[in-house]
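Participant: Pasting the sequence and the predicted coordinates here, then a few questions.
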Amino acid sequence: MCEHKNIALKKTIILLILISQVSFSQTLRKYSNEFLNIGVDAAAFGMGKSVVASTSDVNSIYWNPAGLVHIKDYQGSLMHAEYFAGIAKYDYAGFAMPIDDESALGFALIRFGVDDILDTAELIDSQGNIDYNRINLFSAADYALNIAYARQLPVQGLNIGFNGKIVHRNIGDFASSWGFGLDASLQFERNDWLFGLMLRDITTTFNAWSINEEEFARIQNAVPDQNQESPETVELTLPKAQFGMAKKFEIVRDFNLLTELDLNMRFTKTNDIISTGFVSIDPAFGFQIDYIDMVFLRGGIGNFQNVTEFDNSKSLSMQPNLGVGFKYQGIQIDYALTNIGSVGNALYSNVFSVKLDFDYFR
């Protein structure tokens, strides 16, 4: 019973956070559509999300669409992860295929949602009586449909990719939004070195909110100090960039090592280890050891943040990641232990993903 009460309390707190988030929405936000920054694929999470230069499968739809040119047949991918003691669920499905020898196409769907949130706005009636039958449930979920295209350029080893995003967000019957955005990317290979550049939201991703004024007023009146004016209805997500370089080595016979260093850049001042008025940079490093391209061991470190303690002293925090994988006859199963929220001391999540390469089934 105590556990159920804790879950109910957490979901009620999440309700207040969500309503507050909508209430303080601004026309231009630094951190809009943050669910699109979480990432996909347990293999990538295991490497600390350092895969912009080396990605070369269906999951390139998210990490670097230019990598899709490396696929030879249909590929599919599924991923599931949970966050905040399983209350928030994060799911991804992707499919990619070659168009011809020089180009490829991919589709992916991402969902990050909290289901069965308690709407307690009418729990207490006008006479002060508590009626649990007046509690309703609703979901708050973010969706993104990605459509990616990749093509080889006339320059040897140079590939280009684009990713169009349709974003839908809803908070029960209170508010919903639709958004559109575009990513562009490059990959370049020379002398066994791999380079990647991913430019996210190059057009500034646009979100237009539709607010249910009646429902919004009802929930505001039930939450103390939340009776501010109706929220803004437009959000623009600032552009971001990722640059990476990778190299693969042969350790001994049948054992290989892939290493990659990425620089994640936001064009605003943050708590990243490198932060200026123009750009903030968060480096990330990852590695993968494989045995005959069948068994994988992965590790990574990233999310380097300058932290101010309660006594005003400064410290540096970082996030380690671990992962393993197994591939056999076109089926690859991966696992990662990581903090998908990449925030503070939040609990680590277990991330599982499956990738299918249909070339093996023909």
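Facilitator: Here it is on my side, so go on.

Participant: When you work out contacts or count neighbours from here on, use the C-alpha atoms and nothing else.
Facilitator: OK.

Participant: my guess is Asp142 meets Gly172, correct?
Facilitator: No - contact criterion Cα atoms under 8 Å: Asp142 and Gly172 do not qualify, at 11.3 Å.

Participant: Which one's more surrounded, the two?
Facilitator: Between Asp142 and Gly172, Asp142 has the larger neighbour count (other Cα atoms under 10 Å), namely 22 against 17.

Participant: Quick check: the more buried one is in a helix.
Facilitator: No - going by DSSP: H, G, I helix; E, B strand; the rest coil, the assignment for Asp142 is strand, not a helix.

Participant: So which residues of the stretch 1-150 of the chain form helices?
Facilitator: Here the stretch 1-150 of the chain has its helices, by DSSP state H, counting those that start in this stretch, at 2-23, 42-46, 60-63.

Participant: Structure two is appended below for comparative analysis:
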Amino acid sequence: MKRIIFLLILLSYVSFGQTKVGSTAAPFLNIGVGPRAISMGGAFVATANDMTALYWNPAGVARMEANGALFAHTRWFADISYNWAGVLVNMGSFGSAGLSLIYLNYGEMEVTTLAEQDGTGEFFSAKDIAISLTYSYNLSDRFSLGINAKYISQKIWNCSAEAFALDLGTLFISDIYGLRIGATISNFGTEMQLDGKDLFILYDVNPDINGNNDQILAKLKTDAYALPLVFRVGIAKDFVFQNNRLTIGIDAIHPNDNAEAVNIGGEYAFNENVFIRAGYKSTFLTNTEEGITLGFGLKYELSPGIYANLDYAYQDFGVLSYTQHFGIGIKF
């Protein structure tokens, strides 16, 4: 029931908006990844210096000198579970490669009909999956390129849809006070169209004629929808104070299913071991419940050259309450 109420709330916001919200497939691709980036308001395109660069900007992967892995979990609305996992391998002069997985599980829901509105006793589930392969290379000591090739799948009960897409990213470190400039285009790919045995129905071609075959097997045809194409451009700057660091980032976002917006965020690092973060999402965007983001992180040296990190983020969603994000990673 909570999931149904949540969907109705989303539809009410769509109906009053003047944008194309809800007009694309696979909206789960727009859910941000990693508590660090989330707590910085999603302003991460020009920072992109941890494992979640596999999602935010694949060009940043080439600038990570270590190997690593990260698992992130989000407690989404209506008890929906959103998980992301990624691994990164630095291949030296050959660049860097990575593999990542998004898994969104809506849980089990009971089947209801007009005749049995309290449930039939049968249950169904829905899930979304995206698998990405990443390659990134430093063209120079200042300029990097990266690409994701990904497979996308959505499934509800016995119907599913699939697509293939690319993400392209660039990262440039300028000589103007070390200012970083990043840009990405995400989810450039094929359309998605649901298909499966749940679309088969028994149909009466002409109900006005008695005695004809009123049980003809037919199949419903669904529309095809584009993926949520997103263009991001951002800037970031580090300010170093002895052993401490302050990072400020600003991202401008241009999606094909919503209006333009700006994300702003920052991170303060104490001796690169303790981190405090804050940000604000969807600035200048009307009809949104997104806003303040907060978080913190800890890094611990397990042994020489091997580090573990724990991260947490809180994201305010107004009338929809809030979401919490957790992450654990290792770098070696």
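Facilitator: Arrived safely, thanks for sending. Since the structure is predicted, the reported quantities are computational estimates derived from the model, not experimental observations.

Participant: what's the TM-score here?
Facilitator: Put the two chains on top of each other and the TM-score (TM-score structural alignment, normalised by the length of structure 2) is 0.82; 299 aligned residues with a Cα RMSD of 2.7 Å.

Participant: returning to that earlier point: so which of the helices of the stretch 1-150 of structure 1 is nearest Phe285 of structure 1?
Facilitator: With respect to Phe285 of structure 1, and counting by Cα to Cα, the nearest of the helices of the stretch 1-150 of structure 1 is helix 42-46 at 10.6 Å.

Participant: Now that closest one on structure 2. Mean distance?
Facilitator: Taken against structure 2, helix 42-46 of structure 1 registers an average deviation of 0.5 Å after superposition, with mean Cα distance after the TM-score superposition for structure 1.

Participant: Quick one: residues in contact with that helix.
Facilitator: Outside helix 42-46 of structure 1, the residues that touch it by Cα atoms under 8 Å, 6 or more residues apart in numbering are 39, 50-51, 79, 286, 298-300, 321-325, 334-338, 351-353.

Participant: In strands, which of those residues fall?
Facilitator: Of the contacts of helix 42-46 of structure 1, the ones assigned to strands by DSSP state E are 79, 286, 298-300, 321-325, 334-338, 351-353.

Participant: Of those, grab the buried ones for ChimeraX.
Facilitator: Selection of buried members from these for ChimeraX, criterion 16 or more other Cα atoms under 10 Å:
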select :79,286,298,299,300,321,322,323,324,325,334,335,336,337,338,351,352,353
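
Participant: Give the burial count for the closest residue to Ala8 of structure 1 other than its chain neighbours, as a bare number.
Facilitator: Among residues not flanking Ala8 of structure 1 along the chain, Leu118 sits closest, at 7.1 Å (Cα to Cα, 6 or more residues apart in numbering). Leu118 of structure 1: 19 surrounding residues under other Cα under 10 Å.

Participant: What is the equivalent residue in structure 2 for Leu118 of structure 1?
Facilitator: Aligned against structure 2 by TM-score structural alignment, Leu118 of structure 1 finds its counterpart in Glu110.

Participant: tell me the contacts of that match?
Facilitator: Contact criterion Cα under 8 Å, 6+ apart gives Gly119, Thr120, Gly121, Glu122, Phe123, Phe124 as the residues in contact with Glu110 of structure 2.

Participant: Only the buried residues of the strand or helix carrying Phe216 of structure 1, if you could.
Facilitator: Counting by DSSP states H and E, the element that carries Phe216 of structure 1 is helix 213-222. Judged by neighbour count (16+ other Cα under 10 Å), helix 213-222 of structure 1 contains these buried residues: Phe216, Ala217, Ile219, Gln220.

Participant: Glu102 of structure 1 contacts His70, correct?
Facilitator: No - using Cα under 8 Å, Glu102 of structure 1 makes no contact with His70, being 9.1 Å away.

Participant: more neighbours, these two?
Facilitator: Between Glu102 of structure 1 and His70, counted using other Cα under 10 Å, the more crowded position is His70 (22 against 15).

Participant: So the residue mapped onto that one from structure 2 versus Ile330 of structure 2, what's the distance?
Facilitator: The alignment partner of His70 of structure 1 in structure 2, by TM-score structural alignment, is Arg63. Per Cα to Cα, to the nearest Å, Arg63 of structure 2 is found 17 Å from Ile330 of structure 2.

Participant: And for Gln242 of structure 2?
Facilitator: With the distance defined as Cα to Cα, Gln242 of structure 2 ends up 26 Å from Ile330 of structure 2.

Participant: Could you check which of those two is surrounded by more residues?
Facilitator: Higher neighbour count among Gln242 of structure 2 and Ile330: Ile330, with 20 against 8, using other Cα under 10 Å.

Participant: ok so, going back, distance check, the match of Leu118 of structure 1 against Tyr135 of structure 2.
Facilitator: 42 Å.

Participant: next one: the helix or strand hosting Glu250 of structure 1 to chain centre, how far?
Facilitator: Element membership of Glu250 of structure 1 [criterion: DSSP H and E] is strand 240-252. Relative to the mean C-alpha coordinate of its chain, strand 240-252 of structure 1 is positioned 21 Å out (Cα atoms, centre = their mean, to the nearest Å).
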